[in-house]
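S.K.: the amino acid sequence is not available; the structure is as follows:
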């Protein structure tokens, strides 16, 4: 299953669509969500909608690939934690992949690197036991 995610907007304004592109696909017992662009107050709901849809399919794990994300605001970090909590409550692993550079530093400074399961790549996240 490969799907191109087209974010919805409550007011019909799609001006923030270009700021974040999301693609999701199933790989074995996982749903991988690839994000590209920026996660901020104008796009965080789109990301969380994709996570919610992925969790609803009840996979073994959801892997959020942030390798092409240039920026994550504090609201995005908060929603990563909420996505993790929702997954864990349903017995689903929630993994953040391709965390390097500024994103890794943000996770370390906030302590989220100890709360979230992270891997350097999607392949590593999918291979993990």
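M.R.: Happy to help now that I have it. What you are looking at is a predicted structure, and each value in this text was computed from that prediction instead of being measured.

S.K.: switch to C-alpha atoms for all contacts and neighbour counts from now on
M.R.: OK.

S.K.: host element of the closest residue to residue 18 other than its chain neighbours?
M.R.: With CA to CA, 6 or more residues apart in numbering as the measure, residue 37 is the residue that lies nearest to residue 18, at 7.9 Å, once sequence neighbours are left out. Counting by DSSP states H and E, the element that carries residue 37 is strand 30-39.

S.K.: tell me what that strand is packed against?
M.R.: Using 3 or more CA pairs under 8 Å, 6 or more residues apart in numbering; DSSP states H and E, the elements in contact with strand 30-39 are strand 20-27, helix 44-56, strand 61-72.

S.K.: coming back round to it: show me the contacts for the residue nearest to residue 18.
M.R.: Under the criterion of CA atoms under 8 Å, 6 or more residues apart in numbering, the contact list for residue 37 reads 18-21, 68-71.

S.K.: comparison target, given below:
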């Protein structure tokens, strides 16, 4: 299964949409997208997981390292709309209390 990653950004806010399976083989695609945003000085990233059917520890580590780098400079990373399987992984690993998890992708700020 492939992983498709698309990014839209507006002002210091970006939404990264991932669809497919996030695992050892596909995680570098998400990592690259996040690295580009980190270089662009984006201060808030929302990762839309509504299309992710599977996520392993490699995928979680990619998300964790991006969140850590953002937090170091006062930014934030949120996970939006994870499917039940991904939400379960977050709960089992305790990462649901580390990440900010929201039920829907927030609308971009007007103005």
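M.R.: On my side now, so go ahead. Worth saying up front: this structure is predicted, and the values here are computed from it rather than measured.

S.K.: what residues in structure 2 pair up with the strand holding residue 37 of structure 1?
M.R.: The alignment of strand 30-39 of structure 1 onto structure 2 (TM-score structural alignment) spans residues 13-22.

S.K.: the matching stretch vs structure 1, average offset?
M.R.: Taking mean CA distance after the TM-score superposition for structure 1, the mean distance separating stretch 13-22 of structure 2 from the aligned residues in structure 1 is 0.6 Å.

S.K.: what separates that stretch from the chain centre, distance-wise?
M.R.: The chain centre lies 6 Å from the centre of stretch 13-22 of structure 2; the measure is CA atoms, centre = their mean, to the nearest Å.

S.K.: over in structure 1, tell me which residue corresponds to residue 82 of structure 2.
M.R.: Alignment of residue 82 of structure 2 against structure 1 is given by TM-score structural alignment, with residue 99 as its counterpart.

S.K.: element containing that match, please.
M.R.: Short version, using DSSP H and E: residue 99 of structure 1 is in no helix or strand.

S.K.: distance of the residue nearest to residue 18 of structure 1 from residue 102 of structure 1?
M.R.: Residue 37 of structure 1 sits 14 Å away from residue 102 of structure 1, taking CA to CA, to the nearest Å as the criterion.

S.K.: overlap in contacts, the two.
M.R.: Counting by CA under 8 Å, 6+ apart, the shared contacts of residue 37 of structure 1 and residue 102 are residue 71.

S.K.: for residue 32 of structure 2, see how far away the residue most central in space within structure 2 is.
M.R.: Most central residue of structure 2, judged by C-alpha distance to the mean C-alpha position with CA atoms, centre = their mean, is residue 47 at 3.1 Å. Noted for residue 47 of structure 2: a distance of 13 Å to residue 32 of structure 2, by CA to CA.

S.K.: re earlier: would you list the helices and strands packed on strand 30-39 of structure 1 in JSON lines and tack on distance to residue 86 of structure 1?
M.R.: Shown next, in JSON lines, are these (distance: least, CA to CA, whole Å):
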{"stretch": "strand 20-27", "distance to residue 86 of structure 1": "18"}
{"stretch": "helix 44-56", "distance to residue 86 of structure 1": "8"}
{"stretch": "strand 61-72", "distance to residue 86 of structure 1": "11"}
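
S.K.: what's the most buried one of those?
M.R.: Ranked by mean neighbour count, these are led by strand 61-72 with a mean of 22 (mean count of other CA atoms under 10 Å).

S.K.: where does that one end up in structure 2?
M.R.: Taking TM-score structural alignment, strand 61-72 of structure 1 hits residues 44-55 over in structure 2.
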